[in-house]
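Undergrad: I would like to see how this sequence folds:
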Amino acid sequence: MATILCYTSPARGHLFPTMPILLELRRRGHDVVVYTLLEELPNVRAAGLRARAIDGHIEAIQHDDYEASSVVGALDRAVQTFVARAEHEVLDLREAIRTEKPDALIVDFNCWGAAAVAEASSVPWALFMPYFLPWRLPGLPPFGPGLAPRSDLLGRVRDSVAASVVHRLVNRNLPKLNAVRERVGLPKLGHMTEQGRTAPRVLYYTAEPFEYPCAARPKSVIMLGPSVWEPSAPEPAWLSSIDRPIVLVTCSTEAQGDGAIIEAALEGLAEESVFVVATSASAQRSAHSVPSNARVERFVPHGPLLGRAACVVCHGGMGITQKALSRGVPVCVIPFGRDQHEVARHVEVAGAGVSLDPKRLSPERLRAAVREARKRKEGAALVAEGFARAGGAPRAATEVEALMQASRRSPGDRTALQSRAPFGGAQS
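TA: Predicted coordinates:
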C-alpha cells in the first residue's frame, strides 16, 4: 500500500473533480490524504478519505478577477492570486510531506508554490488540470480571450496579436513566480506559459471533441474526460412532483457577481413550458419573487436534476459545464471571467450549446439562448461519447501507479519519471 498526498487550491471546482480519482486509488488499496479547503473536510472524510486543511493564509487570498474591466485584465488578476498563494503553499506542502511521508504527490495545477515543491522533491508527482491548458501550443489560439481555432493566415495573425497582449500582461508576474522557484532550488521559467510543463504527468479533466485537437500536445498530458463527484445527499423530495423538462441554472461556487444569471432566468423563462431549478451557490440575489415554474436553492445535488434536464444555464465553470455535457445535456453559458470565456467558446465550437455575453444579458435574450441551446442536443451527445471513451478515474489511477512503479525501478533517477517527454510529442 502506498501513501498518496493530494494538494488542492481552495476551490470546490478543483477538489470535486479530483475526488473520483482519489476514491479509485483508495479502492485499489492505497492510503490517500487530501489537503484542501477547510469547509470541505467533512465531505471528504465522509467519502472515506483522510483530509487536512490547507494553510488558512491561502484561503484568505480570494479571487478578485471578476472586478476587472476586461477578459485579459481578469486573467492578470487570477495570475496575481496564484502567485500570492504560492509563498504559503511552499511551507504548507513541505510540512505535509514531512508529516505524511507520501509515496506520490498529486497537485492542483493552480498551486504554483506546491507544484514547485513537488518538482524539487524526490517524490513521484503529477499535476491535475481541471480547466483548459494555458500553454502555448502550435495551432491553438492563446488561452484567455476565448478565441476559436483558425488555421488560415488571418487566424494566425489574430493569434499572434492576441498572444502578444495576453502574454505581456501575465508575464509581469514572472519575477515573483521565479522567486518562489529559486527559493526551492528550481531554475527560472522563461515565460509564464511554461508553468507546469515539467510535470511527469498532467491529469487533464477533459477530452476531444470538447477539447480542440492538437498534435503538439505533450505526451505527459493524459486526457481523462471529466471526473464527476458531489457530496452525498438525498434526492430532493420535491423533484418527483415536477412534470416538465428541467432547466438547471447555476452560479459559481466562488464569488464573481454572477447572480444576474438567476434573475434573468426566472423572468425570461417564467412563461416557458419548463421548470427552472436555480442554485445560487456563492451568488447574492435580490429578493425578487420566484415564479410558479421555478425553485431557488443555494445548493442542490446536480446529479438527479441532470437526469431530467433539457438544458443547463451556467457561468461556464468547467465543472458544471462538463458535468452537463457528460450526461448529453446542452448548455447555455454566460461567461463572467477566469477560464469561462474559453469554456463558452469550446461549447460553441463543439456544437453542444450556445454562449451569451453577460453584458448583453436580459430575460429576453436568455430565453432565446435557451431555446437555441436545446436544439444542440446532438452535439452534447457527441461530447458525452468522447468523455466516456477517455478512461476517467481508472485511467488516472493507473497513471499515478505507473509513476510510483517507475520510481521504484529507478530510485533517485528523475529521468525515469519524465518518460513521457513533457516538452514534446503527441497525445497517445
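
Undergrad: Going by C-alpha atoms from here, please, whenever you check contacts or count neighbours.
TA: Noted.

Undergrad: Pull the residues that contact the strand or helix carrying Ala126.
TA: Per DSSP states H and E: Ala126 is located in strand 125-129. Contact partners of strand 125-129, identified using CA atoms under 8 Å, 6 or more residues apart in numbering, comprise 18, 104-109, 115, 118-119, 196, 199-205, 400, 403.

Undergrad: so of these, which ones are in helices?
TA: 18, 115, 118-119, 400, 403 (DSSP state H).

Undergrad: neighbour-wise, which of those leads?
TA: Per-residue neighbour counts (other CA atoms under 10 Å) across the ones in helices among the contacts of strand 125-129 peak at Ala115, which has 29 neighbours.

Undergrad: Please generate a structure for the following sequence too, so the two can be compared:
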Amino acid sequence: MSVFARALHRAGADTVLACGPDFAHLAEEAGTGFAELIVTRNANTGIAERTEQAAGEAARLREFLEATRDGAVPALFAQARHRRADLLADPDGVRERIAALHARLRPDWYVVDLLAHSAALALYCLGLPRVTFCPGHPGYLPADDTSWFGMPTAWPRAIRPDPAELERLRAAVIGNDRMFTELFATVVRRVAPHRPVPRRAFALCSPHAVVFNYPDLPWLPALPPGAGEAVRIGHCVGVGEEPGPGEAPTTAWEERLASIGAGPGGRPLVLVALGTFLSARDDVLRAAAEGILAHCPRAAVVVAAGNRTAALLPLLAPGGPGGGRLLVADSVPQRALLGRARAMVHHGGNNSFTECLWAGVPAVVLPFSSDQFAVAHDAERSGAGVAVDPNLPPEELARRIGRAVARLIEGSDGAAEVMARVREGGPLRGARRVVRIMAGLPGTALDAAPGGGTAPGRRPTGDGDAEPDVVVPAG
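TA: Purely as a prediction, here's the structure:
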C-alpha cells in the first residue's frame, strides 16, 4: 500500500498514507503525507513472532501456525474460524475514526485494502468515493455465487485435498460469507439506512476501480457484478518510469554473500524465505536448506529464518552441510537479493510471487494457507515455478525441494513472456490509470457529518496545508 501511495503521489495526486504509528516511516519514505489511523487489531511489523500483539491475536497466531502442520484444509479451517475477529474488528470505531479523518482532511477519494473490511464498510456507509486495492490473489474477490472467500480458486498439482474435507471447508466458508453479509447488512441498516445493503460482504468493492497487485493472467477469475475497472499492476516493487535493475545489496550484504561464494560470478544463489508469519515453520526452512545443499552442490543458500535462526544453526556447525555455502539471517533484503538469485523457495505470498516475476527468478512454491494455493497454481501454469507440499515427511520434502531447485537453476526460463509483461507494468502506470478514472468524479462530502448535519465542502486543513486528493488507509 505504501508503494502504491508513492506511485499515486508520483502520478500527480496529493496523497496521504493513513496507518498506525509503527508504519509512519513508510509515509516519509514514500514522500506522502501521514495521518494516524488504526483499522485492525492485528499487528505485524516485520517478523510476526516478535511483534507485540494483544493476547487474543497472539493465541490465534499460535493456533494458525499449529494448524499449518496438519495440512492445507486444517490451516484454511483455522483461518475460517478466526475470520470475524481478524477482518471485521470494531466497525463502529473504525467508521468514527475515518469520519473524523475525512472531516479534517477532506480528500476527494480513498484507496482501501480489500481485506480491511471494517474500513471498506465504513467508506461505503459514509458514501465516500473509493478505489479497492487487492493485495493478494484476485480470487480473494468472489466472482459469482460459486466462489467463496477462504476457498482457493485453484490448487497446484502437488496438493489435492480429500473431497470430503473440501466439502466441510466449503460449508464453513459459505457460513462465513452469510454471517459477514448479515453483519454488513446490520451495520448499513443501522448507520446508513439510505444506502443499499450489499448483496455479498466479501464482494463489496469500488464501482470505479479495483487495483490488483498481480499480473494479468488469462485464466484469472472475473470481477463480481458492479465492480469497477480492473487495473492489474503486476507488482509493487518500485515506482520508476521504466523497469530497472532494482536495488543493489548493501556493502555489508555484499560481504556476506562473498563469504558463501555468491559474489558476482560466483556460486548460483538460492534464496529461501517463507514470509513474516511462516518463518516460524523452521522444520520447513531446515528441510529446504538441507535439500538444496545436498542436491545443488554448486549453489549457495541464504535463508530468512525470522525468529527461528537458532533452529538452523546445527547446519552451520563445523563439518555440517552448510559449511561455506549457507547463510542464515533473521531477515534479508529480498528484492536486492533477487537481483542476484538463480532461484527462490517461498510460501506463495503475493509479494514473493510478483517480486520473483519482476526479477525473472523461478521459484519453488510451498503453499500453506490463504491464497497461497492459487498463487502456487498460477506459478506452475505460467511456467514461473513448481509447487511442493510443505507438509511432506522431512526427508522427502528436502529431496523434492532440492531436486526442483536444481532443475530451475539448470533449466531454461519457461515464463519469459509473463515476466516481461510484469516488468512492463508496475504501480506508477497503474496509479496513472487510477488517477484518470477518478479525475471525473464530482466533489464529495460525508452523507452525515460527525455530530449531525451535512459536511461542508473542501476547505484548507487545520494546519493550513491544501487538502489531499487521496487518502490511503493502510492499517
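
Undergrad: Please pick the buried ones from the contacts of strand 125-129 of structure 1.
TA: Listed as buried from the contacts of strand 125-129 of structure 1 are 18, 104-109, 115, 118-119, 196, 199-205, 400, 403; burial here means 16 or more other CA atoms under 10 Å.

Undergrad: Checking Leu408 of structure 2 next. Helix, strand or coil?
TA: Put simply, Leu408 of structure 2 is helix when judged by DSSP: H, G, I helix; E, B strand; the rest coil.

Undergrad: In contact with it, which residues?
TA: 342-343, 362-363, 385.

Undergrad: Just give me the closest of those to Gly246 of structure 2.
TA: Of all the contacts of Leu408 of structure 2, Gly246 of structure 2 sits closest to Arg342, with 15.5 Å by CA to CA.

Undergrad: Now do the same for Leu366 of structure 2: its match in structure 1.
TA: In structure 1, the residue matched to Leu366 of structure 2 (TM-score structural alignment) is Ile334.

Undergrad: any idea how far its match is from Arg150 of structure 1?
TA: For Ile334 of structure 1, the distance to Arg150 of structure 1 equals 23 Å [CA to CA, to the nearest Å].

Undergrad: tell me, which helix in structure 1 spans the most residues?
TA: Per DSSP H, structure 1 has its longest helix at helix 71-100.

Undergrad: one step back: tally of neighbours for the match of Leu366 of structure 2?
TA: There are 28 residues near Ile334 of structure 1, going by other CA under 10 Å.

Undergrad: what's the answer for Pro124 of structure 1, then?
TA: Neighbours around Pro124 of structure 1, by other CA under 10 Å: 30.

Undergrad: If we ignore the residues flanking it in sequence, what's nearest it?
TA: Distance criterion CA to CA, 6 or more residues apart in numbering; nearest residue to Pro124 of structure 1, sequence neighbours excluded, is Ala104 at 4.9 Å.

Undergrad: That neighbour -> structure 2?
TA: Using TM-score structural alignment, the partner of Ala104 of structure 1 in structure 2 is Trp109.

Undergrad: Which one of the ones in helices among the contacts of strand 125-129 of structure 1 is nearest to Arg168 of structure 1?
TA: Looking across these and measuring by CA to CA, the closest to Arg168 of structure 1 is Ala115, at 23.1 Å.

Undergrad: In structure 2, what sits opposite the closest one in the alignment?
TA: Counting by TM-score structural alignment, the partner of Ala115 of structure 1 is Ala120.

Undergrad: May I have the residues that are in contact with that match?
TA: Ala120 of structure 2 touches 112-114, 204-205, counting by CA under 8 Å, 6+ apart.

Undergrad: and in structure 1, which of these remain?
TA: Here is what carries over to structure 1 from the contacts of Ala120 of structure 2, by both residues aligned by TM-score structural alignment, their matches' CA atoms under 8 Å: 112-114, 205.

Undergrad: Including distance to Ala374 of structure 2, could those go into a markdown table?
TA: Formatted as a markdown table, the kept ones among the contacts of Ala120 of structure 2 follow (distance: CA to CA, whole Å):
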| residue | distance to Ala374 of structure 2 |
| --- | --- |
| Val112 | 23 |
| Asp113 | 19 |
| Leu114 | 17 |
| Cys205 | 21 |
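
Undergrad: So which of those residues belong to strands?
TA: If you go by DSSP state E, the kept ones among the contacts of Ala120 of structure 2 have 112-113 in strands.

Undergrad: if we can go back for a sec, mind putting the ones in helices among the contacts of strand 125-129 of structure 1 in CSV, distance to Ser289 of structure 1 included?
TA: Below are those laid out as CSV (distance: CA to CA, whole Å):
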residue, distance to Ser289 of structure 1
Thr18, 37
Ala115, 47
Ala118, 50
Glu119, 53
Val400, 50
Leu403, 54
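
Undergrad: quick revisit: nearest to Gly31 of structure 2 among the kept ones among the contacts of Ala120 of structure 2?
TA: So of the kept ones among the contacts of Ala120 of structure 2, ranked by how close each gets to Gly31 of structure 2 (CA to CA), first place is Val112, at 18.9 Å.

Undergrad: Give me the neighbour count for the spatially closest residue to that closest one that is not a sequence neighbour.
TA: Once flanking residues are discounted, Val112 of structure 2 sits nearest to Thr132: 5.2 Å by CA to CA, 6+ apart. For Thr132 of structure 2, the neighbour count with other CA under 10 Å is 24.

Undergrad: which residues of the stretch 101-250 of structure 2 fall in strands?
TA: With DSSP state E, counting those that start in this stretch as the criterion, the stretch 101-250 of structure 2 has strands at 109-113, 130-134, 209-212, 229-232.

Undergrad: Using JSON lines, please lay out those together with distance to Gly430 of structure 2.
TA: Formatted as JSON lines, the strands of the stretch 101-250 of structure 2 follow (distance: least, CA to CA, whole Å):
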{"stretch": "strand 109-113", "distance to Gly430 of structure 2": "13"}
{"stretch": "strand 130-134", "distance to Gly430 of structure 2": "11"}
{"stretch": "strand 209-212", "distance to Gly430 of structure 2": "8"}
{"stretch": "strand 229-232", "distance to Gly430 of structure 2": "6"}
